[in-house]
Structures are given as C-alpha cells and as structure tokens.
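1. Sharing a model prediction with you, sequence too.
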Amino acid sequence: MKQNIIYSVVVPLYNEELVIEESYKRLKKVMDTTLEGYEIIFINDGSSDKTREKAERICSEDENIKLVNFSRNFGHQPAITAGMRVSAGKAVIVIDADLQDPPEIMLKMIEKWKEGYDVVYGKRAKREGESFFKKFTAGAFYRVLKSMTSIDIPVDAGDFRLIDRKVCHALNSLPEKNRYVRGLVSWIGYKQTYVEFVRHERFAGDTKYPLKKMFKLAFDGITSFSYKPLIISGYLGAVSFFAGIVLIIINFIKCISHGMDVVNFQFVISIDFIMFGIVLSCMGIIGQYIGRIFDESKGRPNYIIENIISRRGDEKKNESVN
C-alpha cells in the first residue's frame, strides 16, 4: 500500500554537487521524525557538474525522492514553480539545498501549519557568513519593496516557507512568466505567520545568487508588484523641467549683472547632463515594464522538463514534459 503523502519538500538544485548528499541526509532525518508520509522533490535546474548524477543515485535508493530534470538552466524561481506543480503533499515546503536555511526549522513550520496557518515563512533573525554589502543590499531591497507596494511582503524573508495545498493550487493557477514567488504568496493572501531562525553560512560551494541575479530578482519583485517606479519617473521629469527653468533664470540674472553672455558653454553642458540623465533613467524604468510585457506576450513556458524520475509506483520514469 502506498503511503499517503502529507509533505512535499521542494529543493532547487543548481551545481550543488558539494552539498546535495549532506542536504539529503539532513532533510531525510528531519522528515523521518514526523512519522508521516513525505516526498523530497529535487529540481535539477540544468546543473553542469555532478549534481544530476548524485541526485539520480539518491533517487534510486530512496522511494521518497523525486527528481525533476530541466532541459537547461531556467532559474531559481521557475525551479520552485516546477516543484510546486509536481508536488502531491497537503503541505509544500520550499528550501534551498545549501543548508543556509536549517532543515530543522521545517518542524516548527509544520507545527504552525497544524495550528491552522496556511503559509508559514522563515524570517531571518540573523545572517551568518555573509558580507556587509550583501546584508545591507538585501535589507535595503526588502524595505524598498515593502514601501513601494500595497501588498504586505514580509521583510527579511526569502523563499524558505511552508504553504498549504490550497495556496499551492492558487499559485499554480497564476500565468505570469517573470515570477517573484515570495511576493505572489503574499498577494494570494490566506492566514500567514512566520518562524524566526538564524541563517547559517553555506555548507559548501558558491552562492547561486551573485550580484547580477540579485538585481534581476529585485527588478522582478518591484516591477511585478509596484507601478511606483513609473510614477517616480514622471516626477523626475517634472522636477528636471522646473530645475532647468530655475537654472535658466539664475544664469540669466547672473549674466545680466556681470555683463556676460546668457548662453555659455558651462550652462549648456550642465543642462544637458541633467536632462539626458533623467530621460535615460526614465526610459530604463519604462523599458523594464515593456520587457516584461514582451515576455508575457510570447507565451513561452517558464521551464521545460526533460524527465521526472521516481521509484514510486505512481510515477513514470523518464517522462518527458513540455
């Protein structure tokens, strides 16, 4: 008889050969203590190292493991989305493989879920092993995003969270391409709470969110949930216009009082720098929104699954999904 799956643990993987085995051991140890049915879903996001090989070996030895292989690298947010869509549990827990988010905290999330909460997210009380720049930029981003949106997106919280099956269904029904999952969870609503934890240093390997990807995630979050950048660009245009008028008046008075030419090289250059800088900034902001409209209009899937591997009898091995 197949064991009823209560919990689905979604674990995105991208070049995690140094940590996947330790991650699996700790996840399994934690989930075994629940004495309830569970599955651990590894999403191999087009890894180029030995992550896939090690994940397949783990999958062949443990029927509680399901492996989803992408056809190439599609990114962290699509990997989370895919894991949610193939999950079968009554509660879905998303956690990264790097062990910065302690798997043991999942038990506290499960307790809150059993108390009646539909979403339980992990809130970072402290971040260990990260540079001052990383901590500062991350903290600033969360607070800027919160101030720009009408949605209550919690600060100091990543994708580490538990969501109820009905929340998962709601997320899966959303069609947008540039997904900011933690923001979408807040937008959906339902009864939400948090558990605090200390975020540890990576167990091994390098971060999969370098500065470039952090900026991409930040743009996805802001442009998905706020129109304020467009409003701000309009204000910048108005301010630059009036600043130009004021500078012209000041320069005119100065030139009249000193007997100088009203139009001089320094004046023209200063105006050009101000105006072109603001115009280009506004175009860049508007371009971010237009680019996302273009992505949505193409209608391409967020990801392509090469195959799904599992020892469970209800799964077909090497099933191709587009």
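-> It's in. Numbering: from 1, shown residues only.

2. can we go C-alpha only for contacts and neighbour counts from here?
-> Noted.

3. State the helix or strand in which the nearest residue to Val94 once chain neighbours are set aside lies.
-> Nearest residue to Val94, sequence neighbours excluded (C-alpha to C-alpha, 6 or more residues apart in numbering): Val10, at 4.8 Å. Element membership for Val10 (DSSP states H and E) is strand 7-13.

4. In addition, the following structure is provided for comparison:
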Amino acid sequence: MKKVSVIIPAFNEEENIDRLVEELNLYFKEEVRFSTEIIFVNDGSSDATMEKLKTARHTYYSYKIIGFSRNFGSHAALRAGILQAKGDYITFMYADLQDPLSLVSELFEEIESKRVDIAWAFRSKTSAGTTEKLFSSAYAALMRKYAIPNFPKKGFDIVMFSKKVKNCLDHNVENNSSIFIQILSLGFKQSGITYEKQERILGKSKWTISKKIKLLIDSFVAFSFAPIRLVSFIGIAFFVLGICWSAYIIYRKFMYDDLASGWPALLSILMVGFGVTNICLGIIAEYLWRTLDASRKRPVFVIDEIVEKAFELELEERLIISDK
C-alpha cells in the first residue's frame, strides 16, 4: 500500500487544532486506498499551538510534529515537512481547513490515473475579498508574462507530487523563494483538478499585506530577470529623454533665446533623476542581498524539536485496550 505524507504548517492556530485533528481522524478513518502520514510543522507559534498538537488524540494516521525555534514562514515550514516526509506522494494542507481534506484523495487519484509526477488543485472559486482577488489576479498575470509562462490564471495552494520531485526539492532548499513556483518550474509531467476554497471558520488569517509583498518580490527576484531588465530599460529611456531635452534646449537657445533659467526646473529634474536612480539601485540591491544571503549558507529553518508516532503503534494500543 502506498503512503501519502500530508504537511500542515501552523502558526498561532490554537483555535483550529481541536477541529483540525477531529476532521483528520474522521476522514482518514474511512480512507483505505493509502496509508497516511501527517506532518505538523509548528512555525514558531507564540500561543498554545504546539501543546495542543502534542496532547491531541491522533488516532487514524501516523504523525510527526516539527517545532521551529522561531517563526520562519510558511514556505520554510513546507520545506521542513518535505525533508521529513516518508510517503510515496507528498501534499500540503492548512490548519484553517479552508481546503477540503477530500483533495488528498482526489489528488492521489489524479496522480495515479494520469501517471504524472505533479498534480495541482486550482481554485475555481474562493471566498476571498475583492482586494485579495485583485492581488492574486495581478500576481498571476505578472508571473505568466515575466517568469513562468504556464503559471495558472486561478490561484493554487495545494499540490501533490512524487518522490522524484521531493528529491529535487531536498537538494535545492532555497531561501527567499516560492516553493510552489519552484515545483511548477521543474518541468515534470503535471496535471490538475479544480475545487472551491471555503471560508475560514476560526482564527485570523496570517496572510498579511507584508507577506504578500514579500512573496511578490521573492517570486520575481528568484525566478525572473524582469526587474533587472527593467532597470536597463529605465536607464535607456532616461538617456534618450536627456539627449532629446538637451537638443531642444540648444535649439531654443540658438533660435529664440527665450528660455528663462531658474531653480524650479533644475530641482524637478534632480528629484525625478534621483528618484529613478534610487528605484534602480533598490532593485539591484535586492539581487545583491539575496546573493549575499545565499553565500552565507544560513539555514532556511531551525528545528527545535520533533515528536513522532507511527499509526501501527497507536493501533496496537487500541487493540490492547479493547481486549481488556
């Protein structure tokens, strides 16, 4: 029987842990097509998330709880889970249960029937607000145009992949990067299904504006040369503009001599020029910083502790109790 590893990152999700474990037990009690390994990754939570995960009754699946020393971000949590995963196939789920657990079985069927290495779950409908939808649409459009041509128009949060893909990811643990785009860009055979993303019932989303902006920057700097190419285009444009403006000034001076000199025009030119220069330097600095960060070879995440228990042991305990 094949095994599926389900990685669930959690950051300050104490309100959702009881419901999450209950739903996991109910669902995987009935699933007999594959065995299940759940890998919870506590991403440096400051609440009782870790304690609740430890004391919860994990009954119908093997489980592993990975605790980070501090908050490293959801993508680092997913990478840590992939390194620890032992399943034939690996997928992601989230503690808020906005993505139905049935996706695990659907993706398993998709990857087995289509004989692909990667199966995506694309959102056909979401309960997100207008601002978030606009951000997602703009992000997808920019990624398709400047980075990954096969980036889906609809958003995605869930993917299942084979050991072949896991090995590639384990040998290329990237910092300041998007694991989803990394998987998408590997080039293995891929397929996909669609689903409707549900509303969050408990707790507050940790997907803040600052994290969205960081993802946007990370995605472009890590997977596209568009920002650095933009710097060149801006430089060329202003060079041509400067030549044209200089030619115009010289023409007016010799033909009409009617241009009055003054500091407002000079100040405007300086402000625009320095503004563009600083923007360009900022883009270049992003690349330089990531090069420096990679050369330091600092860990993408630091594991504080790991709690592990196999389903077979739990099953033996239940049999002993029932005999008594």
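-> Now that the structure is in, tell me what you want to look at. It should be emphasised that the depicted structure is a prediction, and the values quoted were computed from it without experimental measurement.

5. Over in the second structure, tell me which residue corresponds to Arg179 of the first structure.
-> Correspondence of Arg179 of the first structure to the second structure, assessed by TM-score structural alignment: Ser177.

6. Grab the nearest non-local neighbour of that match.
-> Asp218 (5.2 Å).

7. Over to that neighbour. Which of the three states is it?
-> helix (DSSP: H, G, I helix; E, B strand; the rest coil).

8. Map it onto the first structure.
-> That one, Asp218 of the second structure, aligns with Asp220 by TM-score structural alignment.

9. again, but for Thr208 of the second structure
-> Checking TM-score structural alignment: Thr208 of the second structure goes with Pro210.

10. what's the answer for Lys189 of the second structure, then?
-> Checking TM-score structural alignment: Lys189 of the second structure goes with Lys191.

11. The strand holding Val10 of the first structure: how far from the chain's middle?
-> 15 Å (C-alpha atoms, centre = their mean, to the nearest Å).

12. could you say what helices and strands that strand packs with?
-> Using 3 or more C-alpha pairs under 8 Å, 6 or more residues apart in numbering; DSSP states H and E as the contact test, the elements touching strand 7-13 of the first structure are strand 38-44, helix 76-86, strand 91-94.

13. what range in the second structure matches the longest one?
-> The counterpart of helix 76-86 of the first structure in the second structure, using TM-score structural alignment, spans residues 74-84.

14. ranges for the helices of the stretch 51-200 of the first structure?
-> 51-61, 76-86, 105-114, 132-148, 165-172, 181-188 (DSSP state H, counting those that start in this stretch).

15. Nearest to Lys29 of the first structure, out of those helices?
-> For these, the distance to Lys29 of the first structure is smallest for helix 105-114, at 11.2 Å, taking C-alpha to C-alpha.

16. what separates the closest one from the chain centre, distance-wise?
-> 22 Å.

17. With stretch 206-213 of the first structure instead?
-> With C-alpha atoms, centre = their mean, you get 12 Å for stretch 206-213 of the first structure.

18. So His200 of the first structure versus Ala140 of the first structure, what's the distance?
-> 20 Å (C-alpha to C-alpha, to the nearest Å).

19. These two: who's more crowded?
-> His200 (17 against 14; other C-alpha atoms under 10 Å).

20. Under the alignment, what does that one map to in the second structure?
-> Aligned partner of His200 of the first structure by TM-score structural alignment: Gln198.

21. Now do its match against Ser124 of the second structure, distance only.
-> 11 Å.

22. And Gln98 of the second structure, by the same measure?
-> 13 Å.

23. hey, what's in contact with both of the two?
-> Lys197 (C-alpha atoms under 8 Å, 6 or more residues apart in numbering).

24. Comparing the two, which residue is more hemmed in?
-> Gln98 (16 against 13).
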